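> dropping a prediction and its sequence here:
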Amino acid sequence: MSDWNGETQAPRVITGHVIAQTDRTRPYAQPVPSPYPQPVQPVPSPHEVRPGGGHARGTRPPRVRPSRGRRIARLLALLLCALFLTGGGTYAWADFELDRAVDLGEAGDRPSQGKGTTYLIVGSDSRDGLSEQARKDLHAGGGGGGRTDSMMLLHTGTHGTTLVSLPRDSWVTLPSYLDPDTGKRHRPAKDKLNAAYSLGGARLLVRTIELNTGIRIDHYTEIGFGGFVGVVNAVGGVDMCVDRNIKDQKSGLDLTQGCHTLDGAQALAFVRQRHQEAQGDLGRSRNQQKFLAALAHKAATPGTALNPFRAYPLLGSALDTLVVDKDMQLRTLVSLFEAMRSVSSGAGRQLNVPVAHLEISTSKGSAVKWDAAKAKQLFTELRNDRPVSIEEKG
């Protein structure tokens, strides 16, 4: 029984009966005799209990007010509960929103399972979700897209994290494939790496990279133009420094020497341009790694990750154009992000695949030729989860 203040009262006891406490909401309630014999209880001292059941004056225990530390602890506990509930809902929403469109199991003959985990990270020129005006502003051109502007292998394992860029103009062997539009079977042939996506989508791209590296791709992640721009804008821009003036008409990039906070459109132009780079496609790959590391670092800062006005738009922008493999779980995607952040903080390696020639003449135009021996050594080390011994020349 409790009084109005929530204090527990002792019932008044008379031999063989219990007299109920007065219900303050029913002031005329009468005592109700118990139908069962009750053991005789000693009557509380009048110094402890009033005849009506209350405490005598001066003997009521003082109401203890929680200390400031305990009040803060309770408040934090409530906030944490709210965050967990909100986070759970966000987790379920994000997991549901993942576009698991790529079935790696359909990739045909594949290398044996390696050690550690290898992700293929792809930046495609998909224009999905972009208006005509947006395509013009981003120098994205017309059409529905269908090529890959960047491809990176991210390997995590016992010896840390390694990020390897594969230049899109790499001269590689495309495996045999069936053209989905014509039903025609194509024999294996030489071509540029980014042609694989154009000819057979993510499935053929994965098969091509696995054929030329000997590494089994465990997970696939792809983001298009629109999603990339949205992610950069959602984090409030990304700081980048350039050592010279860069003006590129094809990508639309126009930067002066020094440091800048790039918005989404500028960032897209920065990672796409190559004509102003002394090493062409290889220089572009280095810019992409540099920018991706800066983006991962910015997204992980408390001002972004803990700010719902940035975190939710960031997550929404990424999910809008993010395509992953059917076995990708949200926690695996988080592990990928953590690995990227590890690389950006200097805890891993970033390099390009070893190259023998930057420009060789081919039937498909100028292409990049890998250094076969060094590339094989690098891919063997990654497949077997051994320390990477390749030192890239700047």
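Nice, I can see it. Numbers count the residues shown, from 1 in each chain.

> alpha carbons only for contacts and neighbour counts from here, please
OK.

> would you agree N287 is in contact with A269?
No. N287 is beyond contact range of A269, at 10.9 Å (criterion: Cα atoms under 8 Å).

> more neighbours: the two, which one.
Legend: neighbour count by other Cα atoms under 10 Å for N287 and A269, higher for A269 (21 against 18).

> element containing Q133, please.
Using DSSP states H and E, Q133 sits in helix 132-137.

> now that helix: buried residues?
If you call a residue buried by 16 or more other Cα atoms under 10 Å, then helix 132-137 has these buried ones: R135.

> can you check stretch 237-257 too?
G237, V238, M240, I246, D248, S251, G252, L253, L255.

> what would these look like in CSV with distance to H357 and secondary structure?
Listed next are the buried residues of stretch 237-257 as CSV, based on distance: Cα to Cα, whole Å; DSSP: H, G, I helix; E, B strand; the rest coil:
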residue, distance to H357, secondary structure
G237, 35, coil
V238, 32, strand
M240, 29, strand
I246, 25, strand
D248, 24, strand
S251, 25, coil
G252, 28, coil
L253, 27, strand
L255, 29, strand
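
> give me the element R100 is part of.
Going by DSSP H and E, R100 is in strand 99-102.

> which helices and strands sit right next to that strand?
Counting contacts by 3 or more Cα pairs under 8 Å, 6 or more residues apart in numbering; DSSP states H and E, strand 99-102 packs against strand 322-325.

> next structured bit after the strand it packs on?
With DSSP H and E, the next secondary element past strand 322-325 is helix 330-344.

> against that first model, consider the following:
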Amino acid sequence: MTENSPFPEQSPAPASRPRAHERKQHKKRWPLVVLWTFVAVLLVGGGAVAWYGLTLNNSFNQAEKLAPEAVFPEPADRPEETKNEALNILLLGSDTRGEIGDDIEDIDGNRSDTIMVAHIPSDRQSVQVMSIMRDNWVEIPGHGYNKINAAMALGGVPLVIQTVEGIIDIRIDHVAIIDFAGFEGLTDALGGVQINNPREFTSHHGNTHFPAGQITLTGEHALQFVRERYAFADGDYSRVANQQLYVKSVIKQVLSKDTLTSPGKIADSVEAFAPYLTVDEGLTSTFLAKLGVSMKDVRSDDITFFTSPTLGTGTEGKASVVRPDWAGLEDIAEALRSDNLYEYLNDKDGEQ
């Protein structure tokens, strides 16, 4: 075992595993509870709304709710509404490092370390989650060009949404913000999160060694895992990849039989991160329950993670920035507007 490592040495992960749809199907399919964390931020499936509804409702109601005027830009500053029933949900990870209080000003003034857009198509058969690297050099309305994660400090959630909508040219329907401290509680409530770490590294803060291969993250180490970037030559690129890996692993664990059939574990998971969660008023437990039922067939293999296209890094003054690939982003925007992002991403994979 490596010094300062909390993980025992383990064998490499198997080369392949059965697909979700190849696993034994049970007669009773559980509806999904949509959980939010991470990076981040986070859209995850969870179990049995009809059975656990009251408990989950009480737990979820600990989350802070924001009125529409505190969240969304003025209609004139937004893209036109689409006519399909797809949903686009902005997931933000704030670096306030503490419980989000009763006022939106507790979030304003802090940078958003993690930015994701979760696209749920009209057919509710899949989810596509796009990470936007925080150093993307973009135009922030009213403030000129800056790193995209500065939008929160410059104008709060409405300016973040306006900036993201300017990039993807489609409206954000809902927003969920979680303080990073919520990662720890969620991870521990699940009994740790198992991941297949593709690259060995030691965290800059905490000096924790993360070996390559199968490891189980505790809450404290999960936070270090998703935030580290100094250990990597490509910095934020590997950081975003680790954030996506963590979210995928949480989804897989939440959708496992052990979790879906455990009302206590599901309730504990929601209870753990709800105090660190802020959502718009439309993201009620009732809305999420109905959405979960409509997505009852979605499994971890149906959730695709990708990063918004970029052209690499550069500098602006003394700052290191990421150059957006505007042509690639226009393709993403068109796929979102036409509600065929799933097909677009599959076609892109086929070309590679």
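Everything's here; your move. Everything quoted here is computed from the prediction, not taken from an experiment.

> still on that earlier bit, L85 of the first structure: which of the buried residues of stretch 237-257 of the first structure is nearest?
G237 (29.5 Å; Cα to Cα).

> make sure I have this right: G88 of the first structure is in a helix.
Yes. Checked against DSSP: H, G, I helix; E, B strand; the rest coil, G88 of the first structure lies within a helix.

> how many neighbours does it have?
Neighbours of G88 of the first structure using other Cα under 10 Å come to 12.

> same check on the one 10 residues further on?
Other residues lying near L98 of the first structure total 20 when counted by other Cα under 10 Å.

> just give me the match in the second structure for it.
With TM-score structural alignment as the criterion, the equivalent of L98 of the first structure in the second structure is A63.

> over to Y312 of the first structure?
Match for Y312 of the first structure (TM-score structural alignment): A267.

> skip the chain neighbours and tell me the closest residue to that match.
Counting by Cα to Cα, 6 or more residues apart in numbering, A267 of the second structure lies nearest to L56, which is 5.7 Å off, once chain neighbours are set aside.

> doesn't that neighbour lie inside a helix?
Yes. Assessed with three-state DSSP, L56 of the second structure lies in a helix.

> how close does it sit to T284 of the second structure?
11 Å (Cα to Cα, to the nearest Å).

> and the residue lying closest to P387 of the first structure once chain neighbours are set aside, what does it touch?
Nearest non-adjacent residue to P387 of the first structure, counting by Cα to Cα, 6+ apart: H159, 5.8 Å away. By Cα atoms under 8 Å, 6 or more residues apart in numbering, H159 of the first structure lies in contact with D385, R386, P387.

> just give me the neighbour total for G142 of the second structure.
Count around G142 of the second structure with other Cα under 10 Å applied: 9.

> residue in the first structure matching I215 of the second structure?
Per TM-score structural alignment, I215 of the second structure is aligned with H260.

> wait, that match touches D243, no?
No. Counting by Cα under 8 Å, H260 of the first structure stays clear of D243, with 11.4 Å between them.

> quick check: buried residues in stretch 273-293 of the second structure?
Neighbour counts over stretch 273-293 of the second structure (16+ other Cα under 10 Å) mark 273-280, 282-283, 285, 288-293 as buried.

> for the stretch 151-300 of the second structure, what spans make up the helices?
151-168, 181-189, 219-227, 236-254, 257-260, 263-273, 285-294 (DSSP state H, counting those that start in this stretch).

> rebuild those as CSV, extending it with distance to D347 of the second structure.
Shown next, in CSV, are the helices of the stretch 151-300 of the second structure (distance: least, Cα to Cα, whole Å):
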stretch, distance to D347 of the second structure
helix 151-168, 19
helix 181-189, 34
helix 219-227, 29
helix 236-254, 21
helix 257-260, 32
helix 263-273, 36
helix 285-294, 26
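
> between those, which one is closest to D301 of the second structure.
Using Cα to Cα, the helices of the stretch 151-300 of the second structure put helix 236-254 closest to D301 of the second structure, at 8.7 Å.

> what residue of the second structure matches up with P167 of the first structure?
By TM-score structural alignment, P167 of the first structure lines up with M133.

> quick check: that match is in a strand.
No. Read with three-state DSSP, M133 of the second structure is coil and lies in no strand.

> A241 of the second structure: what's it in contact with?
Contacts for A241 of the second structure (Cα under 8 Å, 6+ apart) come out as none.

> distance of it relative to F306 of the second structure?
For A241 of the second structure, the distance to F306 of the second structure - Cα to Cα - is 9 Å.

> got it, and L260 of the second structure?
Relative to F306 of the second structure, and taking Cα to Cα, L260 of the second structure is found at 26 Å.

> more neighbours, those two?
Higher neighbour count among L260 of the second structure and F306: L260, with 22 against 15, using other Cα under 10 Å.

> give me every residue that touches the closest residue in space to T261 of the first structure that isn't next to it in sequence.
Nearest non-adjacent residue to T261 of the first structure, counting by Cα to Cα, 6+ apart: D239, 4.3 Å away. For D239 of the first structure, the contact set (Cα under 8 Å, 6+ apart) comprises C259, H260, T261, L262, A294.

> format these as CSV; extra columns: distance to R70 of the first structure and neighbour count.
Formatted as CSV, those follow (distance: Cα to Cα, whole Å; neighbours: other Cα atoms under 10 Å):
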residue, distance to R70 of the first structure, neighbour count
C259, 47, 12
H260, 46, 15
T261, 43, 13
L262, 45, 20
A294, 41, 18
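
> closest to L76 of the first structure among those residues?
For the contacts of D239 of the first structure, the nearest to L76 of the first structure is A294 (32.3 Å; Cα to Cα).
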